[in-house]
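**Q** turn this into a structure:
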Amino acid sequence: MQKFSILVCAFLLLAPLGLQAQKSLSLEDAVMQQWRKFRPEHLRVAQWREDGKGFTQSGPRYQEVFYYEGKKAPKSLFSTKDLQAAFGEQVPYIANFGYLSKTEIFLSFGQAYYRYDYKSKTGKKWVAYPQEAANLAFHEETGRLAYTIDNNIYLATEQEEKTAVTRFNNPAIVSGQAIARSEFGISKGLFWSPNGQYLAFYQKDESEVSDYPLVDISSTPAKLRNIKYPMAGQASEKARVGVFDPASGQTVYLKIEGDEADQYLTNLGWGPKSEKIYLAQINRDQNAMRLNVYEAKTGKFIKTLFEEKHERYVEPEKAVWFLPNNPKEFLWASERDGFTHLYRYEAETGKLLNAVSKGNWEVEEILGLDSSGKSVICMGTDPSGLNLYAYKLSLNGKKQMQLTKEEGQHHCQLSPNGKWLLDEYSNISTPNVAQLISTKNGKLKREFIKAENPLKDYKVGTTELLTLKAADGTDLQARLIKPSDFDPKKKYPVIVYVYGGPHAQMVTNSWLGGASLWMQQQAEKGYLVFTLDNRGSANRGFDFESIIHRQLGEVEMQDQLVGVNYLKQQAFVDADRMAVHGWSFGGFMTTSLMLRQPGVFRVGVAGGPVTDWKFYEVMYGERYMDRPEQNPEGYAKNRLHNYVDQLQGDLLLIHGSVDDVVVLQHNHSLIQAFVEAEKQVDYFVYPGHPHNVRGKDRVHLMRKVLQYIEDKLN
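**A** Reported below is the predicted structural model:
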């Protein structure tokens, strides 16, 4: 029998005994109200004022903004009624705003940006933009707004609503949007220089990328909508970076160093003087990266500062971060020592000065410098990966201090003066706490919120965090949810929820353990709901995540079976009634487990599953599997069509009809293989939905998933 090292942290989420009868949680409420009605009390759109003395947050229903300073009672600054009086327009709510000065703010609603002085209670419409505008990038100091319409870029100012920046008629030329299918940490395509005098932008040429057909059934007859989808091993997009000068109306393109046409241009960052652009360039094989510097005005290549290589892959995800008090130095995040850490460089020469952080934990985000300017404040994990803390790191790399003390997932904002952290955290027994702490030593200054359990009037069970052992001794974090009336003498059916892929973590030391509320709702129907983060998932270091390289599904299944074996050893588990469900990579895992580990699960429900990695996109697929011609054995081994004859039990496959991430070919080709093998399988499609089913239809989806499991297990 396999031995397990198990650390169990169980917390009862029930209200105290003796209170009135509790209500049952409906599936509709569990799906639709987790982040509304059942979200613990929290700070609403909190942000620091520029002087760092206090912060603001919106009141209930986002109708009023309050100012908090020290231990004083909150002070009302302005409301939607004040804004309506100043602008002469209806302001439905105050969802977000930024500071222009101590008393003047800017905000956006409708189709415009506005500026408002809450001391004089005066304001005006500032910059308007067209209704079809997307990918907005606003530079508040200059009042310039860049945006896209279709595949071109436009500029809006106080004087002019629409000035063309690019004028491409070829639909394959896309400007101002995220490129590389949003891999490498890319989330946008428009980048203002610090002084607002230049606009850098990503551009991609998809002329050689294959069209992929999606069918739009909203019209009669239905219409064909082609998208560009570069599959593994096939032609990819060609990227470049443009720099637009609003003063001259001219655009130059960076003269990209290197002759590889389909290299990746990522992590675009500006130098502090708005003169240089820093760009991480990665080869198509994704095993080598160069950090290059370019002159913004001319596009001229200046130099390569340094290179990084790895036999598996190199994946930078954050731009250079210049020290606010020293424009000659920047910080760079890298996994070169096995964990994401910060390194300090000379900007001019690329000389490595020192590692700023170290240890078997991951830096997640830089918040800024402390008040001394000698230490950087950042968010980072702990070795378990379960907790997220704020850390204070001396820039010379000699000192590390954990500022937030309580175990859990912390989310912090640093005051502009570097003296204070506005810290909001939860853990498995704490719904939410908002507090102010010092960056000097982490000492508590003031507690603003200590949220009550929003589920106190409902029947919900226990959530346990488990630590199991992989075959190589690696710790694996897992979560088990039991009914509120759990009886260890009974035997319970199990739903295993799985994701298992890179860049994702399902189990955290946060409220509900990171679980979706439908899992609690199903536990009350008499299920155990189990989830395990296998090797390959996020926040445990490069080796933990990259072990899946060239063999997606192999190690992940081994680790999921560790969880299954643990469950089977529990006297209260009905091992003959186990189901597995997941979406996307989790759909791949669900289908893999049903076909390649037949008999373990009686039921599987796979949503949007990858079934053959040669159908998946270049950027993600080739990072983890290399190209099909480079790794034919790996692609063949994880092609699920090869295992359809091994299906035991019931399998339901689900897909959105216009999925542009995991295209429908994955499911349809697998179903074709089932038909050819004379194997029965169930299938359901959500018309008009892309990769995920959202809105009210998500209730239908979860009812479909859970009803299928119930019908087939019983």
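
**Q** can we go C-alpha only for contacts and neighbour counts from here?
**A** Noted.

**Q** helices along the stretch 401-550 of the chain, start to end?
**A** For the stretch 401-550 of the chain, the helices defined by DSSP state H, counting those that start in this stretch cover 517-523, 542-546.

**Q** now tabulate these in TSV and tack on mean neighbour count and distance to Gln57.
**A** Below are the helices of the stretch 401-550 of the chain laid out as TSV (neighbours: other Cα atoms under 10 Å; distance: least, Cα to Cα, whole Å):
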stretch	mean neighbour count	distance to Gln57
helix 517-523	24	27
helix 542-546	18	38
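
**Q** one more, so I can put them side by side:
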Amino acid sequence: MKRIFQLFVLYCMTTFALSAQEKSPYTLEDVIPGGANYFNLTPKNMPGLDWWGDVCVRADVEGIKTVNVKSGEETTLVTLEEVNDALKSKGLKPLYSLMSVYFPWAEQKKIYFRHDRHSIVYDFGSKDISLCTQLGKEKEPANPDFCPANSHTAYTIGNSLFVDGTQINPNETEEGVVYGQSVHRNEFGIMKGTFWSPKGTYLAFYRMDQSMVTDYPQVNTSTRIATLEPDKYPMAGMTSHKVTVGIYNVKTAKTVYLKAGDPTDRYFTNISWSPDEQSVYVIELNRDQNHAQLVRYNAASGEKEGVLYEEEHPKYVEPQHPIVFLPWDDTKFIYWSQRDGFHHLYLMDTKTILSPAQQRREGYDGSVSESLKTTQLTQGEWLVQDIVGFNPDKKEVIIASTEVSPLQTNIFAVNVKTGKRTPVGRTDGTHRAKLSASGKYLIDNFTSFEVAREISILPTNGKKGVTLLTATDPMREQFNLPEISIGTIKAADGTTDLYYRLIKPVNFDPNKKYPAIIYVYGGPHAQLIHNTRFYDARGWDLYMAQEGYVMLTVDSRGSDNRGLQFENCTFRHLGVEEMKDQVKGVEFLKSLSYVDDERIGVHGWSFGGFMTTNLMLTYPDIFKVGVAGGPVIDWKFYEVMYGERYMDTPQTNPEGYKGSDLKQKAGNLKGRLEIIIGGTDPTCVPQHSYTFLRACIDAGTHPDFFVYPEDGHNMVGRDRVHLHEHITRYFEDHLKKK
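**A** Modelled structure (predicted):
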């Protein structure tokens, strides 16, 4: 009997192995965004889920359905046919999908959408169009911002700002001046340029004067004769733009500007409103980015009313979120800060004025000055990543945080009075949440290494909800995938734990010797490893594992979600500490018996391109092959906001800039290095790579070079597939073969 059982087990194992081997290999068309089969292989989703007050709704192509928060049962609410009948009656083109609509008003049977250059409100109670405002006649409007409180839409055409057809800025064109668009190159959390007041009385907007900024001469080669299409690009240490904040009164059509003084070498960030619309709040930052002030202005006059909070740090202060008032108490608001070393929330009381302001010096070497009574709301060696919303009845703020793990995003309900945190939903994996109007429910979109996707409606009291979707993974079902694991190694400082992701080759044989590639980023505001599908491994990583490579990624010091000290240890010397940590990753690879330590490559993009090039030049005896995409070569060529935050200016930090100037190391190149760029990259401008090629020519070294004409900082669509074909060929030609 024992013998029969052993034969049965052997048969099952053999059958499983044959089954795995019979699965067809995946291609780059399967795993790269833009590939012909990519979207067919992503886990099923439920797009269009949203809230109409406390009613969950799901908009798809043909209609909108309500979703019962307790049972998940769906009921048709609106159909595309009836919406198109209403549009036809107004002489408008038909709509092809309802997936882009949303519900601005919790108590009204109305949906809002933009269509055919119009701002449209459809009343599904009366089955009629209740608002139809033309946004642009000859030119397509951009940056639309609809205000539910007054049903007006702000938008831009070119560099001008409009509200429902009325141009806010002067009719004459101001050379180099931009209205109503994001400023400061989208740093400091700035993603838009218009900000409606709560009741719709005012519109705050950015005015950015770039006339004094040097043009970077981008060239469009797709025209009959190449055309100059310059970007306004303020490089580190050079003259930057000037920003002012305007307040437009919708009723009077008059504009005042905040009287903030000279805008030279200053940043105006995180604009927000008081609930009564009487005040505008701005977090202002000096050019050195080491001194932030929360300033209040009078909305009607633009007069400065006072500085409520100040924060200084010898390295940098980086405000990224506007203040948020409590829905149940107009006298208190939440301020975000890293003043204790981690991104946390602080409750400020406008009724309790501290005079003189209370000075504090915190343990992480920074200092603060508080003019309002301030209470820390969250604390610990973890970060608040987002304020999802509020539950006014229970006096709770719903947050997303890394409290469970730096590799995860979990949801918590935080009692504002006691600070008690109640977890909402599963404790594993990564969660994205959308809160109902009352804050009693949320839509939870969850993924982990074990769960491809799970979508649920959850009560925010921590109790169990209803699961709407549990998706399987088409990649796991159809293909023989590699083994993926995560773990920690010690950083070069000998104490800090760094997370790594290791991918073994498909059909791994421990007796073989495999080439290895490190995929790297390493810079601020990026983290490459999370508890998500495949632990965040990209499709190319999986593909290279199928082609017989060991793939390693290490989130080095300097990267995101580990606290301020973890990030800012690279200050003024970008690349130094990060490279030391990546070399620790190499040591880990060399400790694996199946890795060929003579065939180690490296690849990264943007900051990762800088790291790739730097590693190839600094450790030429370690790395045999590298592919650097869109790399920073010389931080003097990078823009003011990001570059000066982490490096200061070239004038004040000449040693740091020289040490991070990869042209100085061009003669060190031994292995095969390819540089790949977009021909009109507006982020890491082509000058980086061109000057590096010149330095290599002068030094007698021979990198390879490839350009995607008219592409920007990243390749998209079919170009992205071609890019990864090209990268793969380079490693196949120069790393795989001894």
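
**Q** just give the TM-score of the two.
**A** Once superposed, chain against chain, the TM-score is 0.94 (TM-score structural alignment, normalised by the length of structure 1); 690 aligned residues with a Cα RMSD of 1.8 Å.

**Q** on that earlier part again, so which of the helices of the stretch 401-550 of structure 1 gets nearest Ala606 of structure 1?
**A** helix 517-523 (16.6 Å; Cα to Cα).

**Q** counterpart of Leu517 of structure 1 over in structure 2?
**A** With TM-score structural alignment as the matching criterion, the partner of Leu517 of structure 1 in structure 2 is Gly539.

**Q** so that match is in contact with Gly34, correct?
**A** No: Gly539 of structure 2 is beyond contact range of Gly34, at 11.6 Å (criterion: Cα atoms under 8 Å).

**Q** the aligned residue in structure 2 for Ala434 of structure 1: what's it in contact with?
**A** Under the alignment (TM-score structural alignment), Ala434 of structure 1 maps onto Ile455 of structure 2. Neighbouring residues of Ile455 of structure 2 by Cα atoms under 8 Å, 6 or more residues apart in numbering: 46, 443-446, 467-470.

**Q** and Ile455 of structure 2, how close does it get to Val466 of structure 2?
**A** The gap separating Ile455 of structure 2 from Val466 of structure 2 is 9 Å, by Cα to Cα, to the nearest Å.

**Q** can you get me a residue count around the closest residue in space to Ala46 of structure 1 that isn't next to it in sequence?
**A** Excluding the flanking residues, the one nearest Ala46 of structure 1 by Cα to Cα, 6 or more residues apart in numbering is Gln57, at 4.2 Å. Gln57 of structure 1 has 22 neighbours, counted by other Cα atoms under 10 Å.

**Q** so Phe607 of structure 2 touches Gly522, yeah?
**A** Yes: Phe607 of structure 2 lies in contact with Gly522 (Cα under 8 Å); the separation is 7.0 Å.

**Q** more neighbours: the two, which one.
**A** More crowded of Phe607 of structure 2 and Gly522, by other Cα under 10 Å: Gly522, with 31 against 24.

**Q** who touches the counterpart of that one in structure 1 in this structure?
**A** Using TM-score structural alignment, the equivalent of Gly522 of structure 2 in structure 1 is Gly500. Shown in contact with Gly500 of structure 1 (Cα under 8 Å, 6+ apart): 532-537, 556, 585-586, 589.

**Q** of the residues you listed, just say which sits nearest to Asp150 of structure 1.
**A** Using Cα to Cα, Phe585 comes nearest to Asp150 of structure 1 of the contacts of Gly500 of structure 1, at 30.0 Å.

**Q** aligned partner of the closest one in structure 2?
**A** Looks like Phe585 of structure 1 aligns to Phe607 there (TM-score structural alignment).

**Q** select the longest helix from structure 1.
**A** helix 697-713 (DSSP state H).

**Q** who's in contact with that helix?
**A** With Cα under 8 Å, 6+ apart, helix 697-713 of structure 1 has contacts from 27-28, 31-32, 493, 577-579, 602-605, 650, 652, 693.
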